[in-house]
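Student: Next comes the sequence, and after it the predicted model I'd like to discuss.
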Amino acid sequence: MISSTAKIYKNVIIGKNPTIQDYVVIGVPPKGKKEGDLKTIIGDNALIRSHTVIYAGNKIGNNFQTGHHVNIREGNVIGDNVSVGTKTVIEFNTIIEDNVRIHSQAFIPEYCVLKKGCWIGPNVVLTNAKYPKSKRSKSFLKGVIVEENAKIGANSTILPGVKVGKNSLVGAGSVVTKDVPPNKVVAGNPARVIGDVDDLFYEDGDKAYE
């Protein structure tokens, strides 16, 4: 089902069984491009909620879901089973692999890589400019890399070029200034290692992560 109020530009390919809600816009040409210059591909079973805007030149896999008012710029590669929460912004030239979950109002800037199964909490900000608005800042942009199954808690900020290691956990409200080792828990401002993921248990003794 594609709403009659949705706007689909030229050279957009949408797979089987889509649900595209009211006032969604797909295939917006970025600055310097004309309508149809860049191909946009969205796989099967997409659920794109109202007022979401997806620019031209994206390649998006199957079972893609958005919340409302999501903004996705051009040139991204997004895998299967990816979910993007309400009012999240994804800038251009990112890579988002399969089974990634991005919660509401997150910010994912250029050149970030989110690997399989990672989890981005609400209001998380990834950054890519060491010296914002400096004369050569755009020449030295360096995105964040979030490794497989890493989890970043709500309201955390990750500085440019940081790698968040596989299976690690970043506590809510952290400011991460350096790489996070795999399988570690970090928290604070600046974030520091406070434990191992393997040592996290629920109150009843059940292990949090296998």
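Tutor: Right, received. Where do you want to start?
Student: For the rest of this, base every contact and every neighbour count on C-alpha atoms.
Tutor: Fine.
Student: What segments of the protein are helices?
Tutor: Counting by DSSP state H, the chain has no helices at all.
Student: Included below, for side-by-side comparison, is a second structure:
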Amino acid sequence: MNIHDLSDVQSNKIGDGTSIWQFVVVLKNATIGENCNICAHGFIENDVVIGNNVTVKSGVYIWDGIRIEDNVFIGPNVTFTNDLFPRSKVYPDEFKVTCIKNGASIGANATILPGITIGEGAMIGAGSVVTKDVPDNTVVVGNPAKILRNI
């Protein structure tokens, strides 16, 4: 495990071979698997599970309720959300679970709404806004994201 001195890692549930770079905050109840690369300027909240061999590029914040399976790529500045009706100082009883399945890739600056499942091997195009579930092995692009083709 390689944790940069300028990160704030409070969790002890981090797998072997994982690197966490500078200016990343990982809260105490987060789980991160083995051989992950968590790039600079990120935030990982408490109720988060990240699998093995996951790459999270810079500028990504992973909120409560996000589940990321193995071999997932998350591009720079991907935006996850976990509350459909956010209000200041008003919180839902529980956050919707968003699941990124094994081998999926999410392009830079994509936005993922809460409660979405991105299927195995799916690819989300850069800048896409994902408003509904994405089937396995498909490419989606646009706002709102629509299926471009199967892969």
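Tutor: Received, thanks. This is a predicted model, so every value here is computed, not measured.
Student: Residue 63 of the second structure -> the first structure?
Tutor: Mapped onto the first structure by TM-score structural alignment, residue 63 of the second structure lines up with residue 109.
Student: any idea how far residue 91 of the first structure is from that match?
Tutor: The gap separating residue 109 of the first structure from residue 91 of the first structure is 5 Å, by CA to CA, to the nearest Å.
Student: Can you pick out the residue with more neighbours from these two?
Tutor: More crowded of residue 109 of the first structure and residue 91, by other CA atoms under 10 Å: residue 109, with 24 against 19.
Student: what's the counterpart of residue 52 of the second structure in the first structure?
Tutor: Mapped onto the first structure by TM-score structural alignment, residue 52 of the second structure lines up with residue 98.
Student: residues in contact with that match?
Tutor: 78-82, 115-117 (CA atoms under 8 Å, 6 or more residues apart in numbering).
Student: among the residues you listed, which ones are buried?
Tutor: For the contacts of residue 98 of the first structure, a burial check counting by 16 or more other CA atoms under 10 Å picks out 78-82, 115-117.
Student: State the number of residues packed around residue 96 of the second structure.
Tutor: Using other CA under 10 Å: residue 96 of the second structure sits among 18 other residues.
Student: Which ones among the buried ones among the contacts of residue 98 of the first structure lie within strands?
Tutor: Counting by DSSP state E, these place residue 78 in strands.
Student: which one of the buried ones among the contacts of residue 98 of the first structure is nearest residue 59 of the first structure?
Tutor: Closest to residue 59 of the first structure out of those is residue 78 (6.1 Å), distances taken as CA to CA.
Student: Tell me which residue of the second structure matches up with the closest one.
Tutor: Taking TM-score structural alignment, the alignment pairs residue 78 of the first structure with residue 32 from the second structure.
Student: same thing with residue 126 of the first structure?
Tutor: Looking across to the second structure (by TM-score structural alignment), residue 126 of the first structure lines up with residue 80.
Student: list the contacts for the nearest residue to its match once chain neighbours are set aside?
Tutor: In this structure, residue 80 of the second structure finds its nearest non-sequential neighbour in residue 112, 5.0 Å apart by CA to CA, 6 or more residues apart in numbering. Residues near residue 112 of the second structure by CA under 8 Å, 6+ apart: 78-81, 129-131.
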